[in-house]
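Novice: Predicted structure and sequence below. I'll ask about it afterward.
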Amino acid sequence: MGELISPIVLTLTLALCVTAILLVVSTPLAWWLAHGKGRGREVIGAIVTLPLVLPPTVLGFYLLLALGPYGPGGALAGLWGARTLAFSFQGLVIGAALGSLPFMVQPLRNSFAAIEQEVLEAADTLGARRMQRFWRVAVPLAKPGYVVGAIMSFAHTIGEFGVVLMIGGNIPGQTKVLSIALYDFVERLEWDKAHILAGGMVVFGFTVVLATLRFSRGFSANS
């Protein structure tokens, strides 16, 4: 039973960490992509979206080099006496966050872009400063983007395989998340355990999609 519980706990922990990080990182990035100016905006937008079209193993390969002992991750890990961020939980968080970044940024960008300029200008005329206008007007109006982004980022992290396999491997209790555990059970022909994990992930995926669709429809009906 421990072979099933440990990957579940580790995966949920990873997904929560990634979602929390992306909520913080994606907020200013999505705002800039929606309302910023300059040619570099679309280039950065394309880079952020790149994980959607790249094979996960390609992203995982370059992350493995970057997080390894001879990359920036190795130098960072040296601060606490380690040699590498690869094959560690910290490395999984970095890799999963980059892989899930477009799932958070895109809904937020769309929500920020949908805010009418007149609303922001009205806040200016009432004396709101730029940061007040952002946090008190723009962020509350972008609530649907935050909800959808958080759900999709969390769900994508739960199901991530290629990236976590490349940079995390299969270390029980450290990097053996649900998708890796499922792959391991199939290789060992332990079909009962594989069915439990696979069935659970199907139910979870269906619930996430259904919840997202209902939320989007409910918000559209109220707007």
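Specialist: Sure thing, it's come through. Numbering: from 1, shown residues only.
Novice: Please count neighbours and contacts with C-alpha atoms only from this point.
Specialist: Noted.
Novice: Number of residues surrounding Val53?
Specialist: Close neighbours of Val53, defined as other C-alpha atoms under 10 Å, add up to 7.
Novice: how near is it to Gly99?
Specialist: To Gly99, Val53 is 11 Å away according to C-alpha to C-alpha, to the nearest Å.
Novice: this is the comparison structure:
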Amino acid sequence: MTGDDLAALRLSLGLGLATVAALLPLALLLGRWLGTTHWRGRPLVEALLILPLLLPPTVLGLALLIGLGPETAPGRAWAALTGGRLVFSFAGIWAASVIVNLPLAVQPAAQAFRAIGPAVRGAAASCGLSPLRAFGLVELPLAWPGLATGAVLAFAHTLGEFGVVLMVGGAIPGETATLSLAIYDRVQAFDMGGAVRLALLLAAISLVAILMLFLLGRRRG
């Protein structure tokens, strides 16, 4: 591996971990609400959440490129805070990754909280637990497999994301050039051997993450 490949690997891993760190609290809050609410507008919220997975990456990337641009509220706020631009930066591809992977993190969490059911919550209340203590002592331990599943799916998907990262961040070495973009560059340079090696590395990292999830689930069972 070249120095640029190692930089792309470190950037991809950092992006994946940063994305998961941002998604976990969002998945916890939104997943719990979606799993317990009886609001009639819930299907609309779920449809909006799943939309990033259904849009073509170029369409979603263009929307995020415009939405995070220097003339938008997020772009101006970021410029005022840091003096830099949000698009074509690590912060920009991180924000895009959080939006793209939100449904992957939230949906498993919502299903996990929905599976707990009102009977379990009623039993916790009958034991004298406050809603907050019942959440921490009863609901969270039961729902954590859904949260972990969403985190692993989001991490693996972030590693492999190509279109949105390219649209929002370009391919700036050391800042936005992820491992997926490095694979594309190798193919463009007709270095198929190098592209295959990087692709296998990317697949191996994702496989290890999924295996860890299965092993944790088996140990808990």
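Specialist: Structure's in. What do you need? Nothing here was measured: the structure is a model prediction, and the numbers come from that model.
Novice: What's the TM-score once they're superposed?
Specialist: The TM-score (TM-score structural alignment, normalised by the length of structure 2) is 0.92; 220 aligned residues with a C-alpha RMSD of 1.9 Å.
Novice: what's stretch 109-118 of structure 1 in contact with?
Specialist: With C-alpha atoms under 8 Å, 6 or more residues apart in numbering as the test, stretch 109-118 of structure 1 has contacts from Ala30, Trp31, Leu33, Ala34, His35, Ala138, Leu141, Ala142, Lys143, Pro144, Gly145.
Novice: Restricted to helices, list the residues you listed.
Specialist: Taking DSSP state H, the ones among the contacts of stretch 109-118 of structure 1 that sit in helices are Ala30, Trp31, Leu33, Ala34, His35, Leu141, Lys143, Pro144, Gly145.
Novice: Pull out the buried residues from those residues.
Specialist: The neighbour count (16 or more other C-alpha atoms under 10 Å) marks Ala30, Trp31, Leu33, Ala34, Leu141, Lys143, Pro144, Gly145 as buried among these.
Novice: before we move on, back to that, which one of the ones in helices among the contacts of stretch 109-118 of structure 1 is nearest Leu108 of structure 1?
Specialist: Each of those was scored against Leu108 of structure 1 by C-alpha to C-alpha, and Gly145 proved nearest at 4.5 Å.
Novice: measure that closest one to Tyr70 of structure 1 for me?
Specialist: 38 Å.
Novice: Which helix or strand contains the residue nearest to the spatial centre of structure 1?
Specialist: Closest to where the C-alpha atoms of structure 1 average out (C-alpha atoms, centre = their mean) is Ser100, at 3.0 Å. Per DSSP states H and E: Ser100 of structure 1 is located in helix 89-113.
Novice: Tell me the residues of structure 2 aligned with the helix or strand just after that helix.
Specialist: Downstream of helix 89-113 of structure 1, the next assigned helix or strand under DSSP H and E is helix 117-125. Residues 118-126 of structure 2 are where helix 117-125 of structure 1 lands when matched by TM-score structural alignment.
Novice: Buried residues, the matching stretch. List them.
Specialist: Within stretch 118-126 of structure 2, the residues scored as buried using 16+ other C-alpha under 10 Å are Arg121, Ala124.
Novice: after superposition, how close is that stretch to structure 1?
Specialist: Its aligned residues in structure 1 lie a mean 1.1 Å from stretch 118-126 of structure 2 after superposition (mean C-alpha distance after the TM-score superposition for structure 1).
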